[in-house]
Structures are given as C-alpha cells and as structure tokens.
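J.: I'd like to go over a predicted model; first the sequence, then the structure.
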Amino acid sequence: MISVDINQLYGWLNAFLWPFIRILALLGTAPLLGDGSIPTRVKVGFAAIIAVGIAPTLDPMPDLPTGSFAALWLAVQQVLIGIAMGLVMRIVFAAVQTAGEFIGLQMGLSFASFFDPATGANTAVLARFMNNMALLLFLALNGHLIMLAGLIRSFDVLPIRVGSLDTNGWGVLFEWSSQVMVSGMLLALPLIIVLLTINLALGILNRTAQQLSVFAVGFPISLMTGLVLLATVLPQSSSFLSRFFEEGYSTMARLAQALAGGG
C-alpha cells in the first residue's frame, strides 16, 4: 500500500509552486507573452506546463510549510524576480514606443491616438505601429524563446532559497530604465533631425514671406517627408533593434546575478 505523509505533499507542492510563481510573474509583465489580448487562463496554463517541465531539474526546494509566513515571503520574492526580469524586456519596447511618440510629434501625428489595451492608455498611432514592427521582429528572432531560456537559467544563478534579495539588483533595473529615453531618442534621431530642419526652414520662410500660410503648407510637407523617411529608415532599423534585444537578454542575466549578490 502506498502511503504519503504531509512532508511529501509539501515537498511536491513546493517543487512546483515556487518555479510556477516566478514564471507566471514574468509572463504577466513580459512583452508579447504578457499581452492583454492573451487570456489569463492561457498564461496560467503555460506557466504551469513550464514549471512541471523544469521542476525535476532544479535544486532541492526549501523545506517550508506552504502556509507559513516564511513561505509567503519566499513567494513574494519570486514574484519580484519574475516581474523585474519581465520589465527588463518591457523597457526595450517602451523605448520603441517612445521613438514613435517623438517621430509622431515632429510629423504632426501626435493627435492621432487610440486606446491601447496592452498599456491601458491612449497611444499614438505611429508608436503603436513601431511597437508592432518590433514585436514581429522579436518573434522572428525567437526572442520569446530566448527570454524564457534566460528565465530558466535564472534558477541556476538565483536559486529558490530562504533569504533576502541583494538591493544591487534593483539598481541594475533602474539603470536599464534610462534606455527608454536614450535608445528611444537614438532610434528616432534620423527622422527628428530632418523634420526639425524642415520646420526651421518653414519658420524662416514664414518670416520672409508672411503672406504665405505656413500652417497650410507646412503640415502636408512634414507629413509627406516623414512618411518617405519612415519607408526608408524603418527597414534599416532591424540591426539596431536586434542589438537592443541582445542588450535586454544580457541585462536579464546581470539582474539575476545582482539579485543573487554576485555583482
């Protein structure tokens, strides 16, 4: 007769629960996999399948009663780790959307916005377009698989254990968040320079020929020039985005090492 005691049940439950919490936290915040259009049940089921698959390969879990305060604190730590690693890649796409906001402002398309379910706010059409382009490139480069592989490797660098997370890890996340403005501006810079030059020329024209309605002439010129530049520049931005994705994967690894106290 097979007998199972409470300690064995705790061991089986913990072997599944702690990895599941970290994986689900990443799926809730990561780009593409954490999109609001994906049902919550699908995310939970996907996280459960991954947790069941990797649980036998992980180090032994802490011997904690699942209903104790120590286990609750350990669960909170796993949530924070998963959210932080998901935010690293979310910042990459936030930078792409910021570039779209900058370009749309110079083209005169900043007023064209609609509600974005993924962000829960109004988003410029051009920012949404560039975000979709980055998502397609991310999918084509198997970025979602590399991101999940980085999460699974984090269990080796940052194993599930009783203790506290190193505060230097949050410094890595805050430092990486500056890429929203830096990389967003770099991505939009070629178009911004040309469009600012056109606006400067129109301003000079308005001073020299005041009878000319610059507002009636300038908007079509800025819009047409911006569309031509987008058709020229966006196909060449794949190399920039590919390097940006690679930096995101490296930052995920640095974040896990820093949270573990390794640098």
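T.: Thanks, I have the structure now.
J.: for the rest of this, base every contact and every neighbour count on C-alpha atoms.
T.: Noted.
J.: what is the helix or strand containing residue 258 packed up against?
T.: Using DSSP states H and E, residue 258 maps to helix 238-259. Counting contacts by 3 or more C-alpha pairs under 8 Å, 6 or more residues apart in numbering; DSSP states H and E, helix 238-259 packs against helix 69-107, helix 125-140, helix 143-157, helix 168-177.
J.: can you lay out those as a markdown table showing distance to residue 185 and mean neighbour count?
T.: Below are the helices and strands packed on helix 238-259 laid out as a markdown table (distance: least, C-alpha to C-alpha, whole Å; neighbours: other C-alpha atoms under 10 Å):
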| stretch | distance to residue 185 | mean neighbour count |
| --- | --- | --- |
| helix 69-107 | 6 | 22 |
| helix 125-140 | 13 | 18 |
| helix 143-157 | 23 | 17 |
| helix 168-177 | 14 | 17 |
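J.: one more structure, for comparison:
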Amino acid sequence: MEFLNILTQNNVAAFLLLLLRFSGLFAFFPFFDNQFISANIKAGLVFFCTILFFPLVPQMKYDLTLVEFMIAGGMEILLGFCVGMILQFVFSAIAFGGDLMSFSMGLTMASAYDPISGNQKPIIAQVIMLLALVVALSLDFHHGIFILISQSFDTLPLGTFALKNEFVTYCISAFGSMLVVGFAMAFPVMGILLLSDIIFGMIMKTNPQFNLLAIGFPIKIAIGFLILMMIVGSVIYHFQQEMIRAFGFVKVLFLSQ
C-alpha cells in the first residue's frame, strides 16, 4: 500500500527524468562507453543508480505536459552528452598524441582492434590510452561524477538544464587545446625521430649500400620506444592537469546553472 502511495504522477516524472540523466551519462561518459560493457549491463547500472539516488531528489512539482516532458527528457540526455564530450576532449588529446607518435615511428600499419572505441587504432595510441584510462580511474573521476550528480539536484533540478554559451566557448577552446596538448606530448618523439631521419639520409648519401629498411627502421622504432619511456611520466602529468581542468568545467556545468 505504501508503494502505491509513492507511485504518484509527480514521483514517476521525477524518476523518469533522473533515469534519463543517468542514461545520458552512461551512454557518453568515458570508460562506461566501452564496447566490452554490454547494453544490458549499462541499463542495469542506470536503473540501479536511479533507485539509489532517487531519495536525494528534492520534492518538486513536475506539472508538465507530454511535449514539455519530452523536451525536459531530451535536455537531460543532452546534459550527459555535454559532460561526456568535455571529458572525451581530454582522452582525444592523448589519442591524437599517440597517433602522431605511431606515425613518426612508422607503426601506423601496426594497428589492432581497440575494445574501448571499437575501431582499429595504432598500438602505441592504444597503450597510451589504456594507461590514461587507468590513471583517470585512479583519480576517481567516475566517483566524482556521482558526487556532482548528488550535489546538483538543488542547483540543477531535473528537467531544467539549458545549454549556455559558456559550453560552446569551452568546446572551441578545448578542441584547440586538444590539438596543442596532443602535439606537445608527441613532439619529443617526433623531433628525435626527425633528427634520426636526417642522419639516416646523410648516411645513405655517403654510403648508398646502407639498407634503410633492414637496419634503419628497427633502430628508428627502438629510439622511439626509448624516448616514449622517458616522456611517459610527463604525458601522464599533462593528462592529469587537463582532466582536472575538464572536471572544473563539469562542476560549473552541474552546480552553476
């Protein structure tokens, strides 16, 4: 009988809007959009999180028509898309840097299936992406999103999200930063390998019998791996800084509406 008393139109509307908020987050959030996580598991997690967080939702009057409810639900999914895009910019910078490193080392053809994106990617980019994902999980970035959701019910009530100009401005800035950060991460490897290409070219000019494919190519790959091992700490440090910056804007998106 108590369950039927809870099952009012107002509570059902709040529950569905909260369900859509979590659905948008799990659909576009890094790590949760992994291809290895099946849709059934994602749906179960969304439903479980909705039940877990529903008691935190403040009592409000959701007097919405069907069209207004559909618009409010669409904005909740858009919220998850915006949060996922903000964080994906950081991971895209890592992927872009890894692609540049692979291209410089001549390993663009050495691609394998990436279980995270479901596409073929160079091995170097995959290794750096997996390392960045482990670092992100060690920073509890997934827990941080849940904390922000629990704090956002008062500042960003269900169905009230509106896209602001600040988000567009941040996306433009983050896209430029993604290219700059990715290139900066790959620049040491690219610079040293460019210097090695010049040296190999000079050797071939003075010694035409020098077999570049048999000797120079393995040396080039070895140099690339050596430089990568030396700079991987710096790459992860820049990734952490960009992740903190992205979470700062996500916090603004959730708590400053």
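T.: That came in fine, so what should we check first? What you are looking at is a predicted structure, and each value in this text was computed from that prediction instead of being measured.
J.: quick one on the thing from earlier: now do the helix holding residue 258 of structure 1: everything it contacts.
T.: Contact partners of helix 238-259 of structure 1, identified using C-alpha atoms under 8 Å, 6 or more residues apart in numbering, comprise 81, 85, 88-89, 92, 134, 137-138, 143, 146-147, 150, 154, 157-158, 165-170, 172-173, 176, 187, 263.
J.: what's the distance between the residue positioned nearest the centre of structure 2 and residue 195 of structure 2?
T.: By C-alpha atoms, centre = their mean, the mean C-alpha position of structure 2 lies nearest to residue 88, the distance being 2.8 Å. According to C-alpha to C-alpha, to the nearest Å, residue 88 of structure 2 stands 33 Å off from residue 195 of structure 2.
J.: next: residue 19 of structure 2.
T.: Going from residue 19 of structure 2 to residue 195 of structure 2 by C-alpha to C-alpha gives 55 Å.
J.: quick one: which of the two has more around it?
T.: More crowded of residue 19 of structure 2 and residue 195, by other C-alpha atoms under 10 Å: residue 19, with 23 against 12.
J.: quick one: which helix or strand includes the more buried one?
T.: Counting by DSSP H and E, residue 19 of structure 2 is part of helix 9-28.
J.: what's the mean deviation for that helix versus structure 1?
T.: For helix 9-28 of structure 2, the mean deviation from structure 1 after alignment is 1.2 Å (mean C-alpha distance after the TM-score superposition for structure 1).
J.: over to stretch 72-80 of structure 2?
T.: Counting by mean C-alpha distance after the TM-score superposition for structure 1, stretch 72-80 of structure 2 comes out at 0.5 Å.
J.: which part of structure 1 lines up with that stretch?
T.: Mapping stretch 72-80 of structure 2 onto structure 1 (TM-score structural alignment) gives residues 74-82.
J.: quick one: that stretch to chain centroid distance?
T.: 18 Å (C-alpha atoms, centre = their mean, to the nearest Å).
J.: same question for stretch 21-32 of structure 1.
T.: Taking C-alpha atoms, centre = their mean, one finds the center of stretch 21-32 of structure 1 at 10 Å from the center of the full chain.
J.: next one: stretch 177-192 of structure 1
T.: The mean C-alpha position of stretch 177-192 of structure 1 is separated from the chain mean by 15 Å, C-alpha atoms, centre = their mean.
J.: list the buried residues of it.
T.: 177, 179-181, 183-185, 187-188, 191-192 (16 or more other C-alpha atoms under 10 Å).
J.: I figured the residue nearest to the centre of structure 2 hits residue 30, correct?
T.: Yes: using C-alpha atoms under 8 Å, residue 88 of structure 2 is in contact with residue 30, at 6.5 Å.
J.: how near is residue 150 of structure 1 to residue 67 of structure 1?
T.: Distance of residue 150 of structure 1 to residue 67 of structure 1, computed by C-alpha to C-alpha: 30 Å.
J.: ok, now residue 154 of structure 1?
T.: Going from residue 154 of structure 1 to residue 67 of structure 1 by C-alpha to C-alpha gives 25 Å.
J.: so what corresponds to residue 238 of structure 1 in structure 2?
T.: Alignment note (TM-score structural alignment): residue 238 of structure 1 maps to residue 236 of structure 2.
J.: an error on my part: the question was meant for residue 144 of structure 1.
T.: Aligned counterpart of residue 144 of structure 1 in structure 2: residue 142 (TM-score structural alignment).
J.: in contact with residue 20 of structure 2, which residues?
T.: Contacts of residue 20 of structure 2 (C-alpha under 8 Å, 6+ apart): 73, 76-77.
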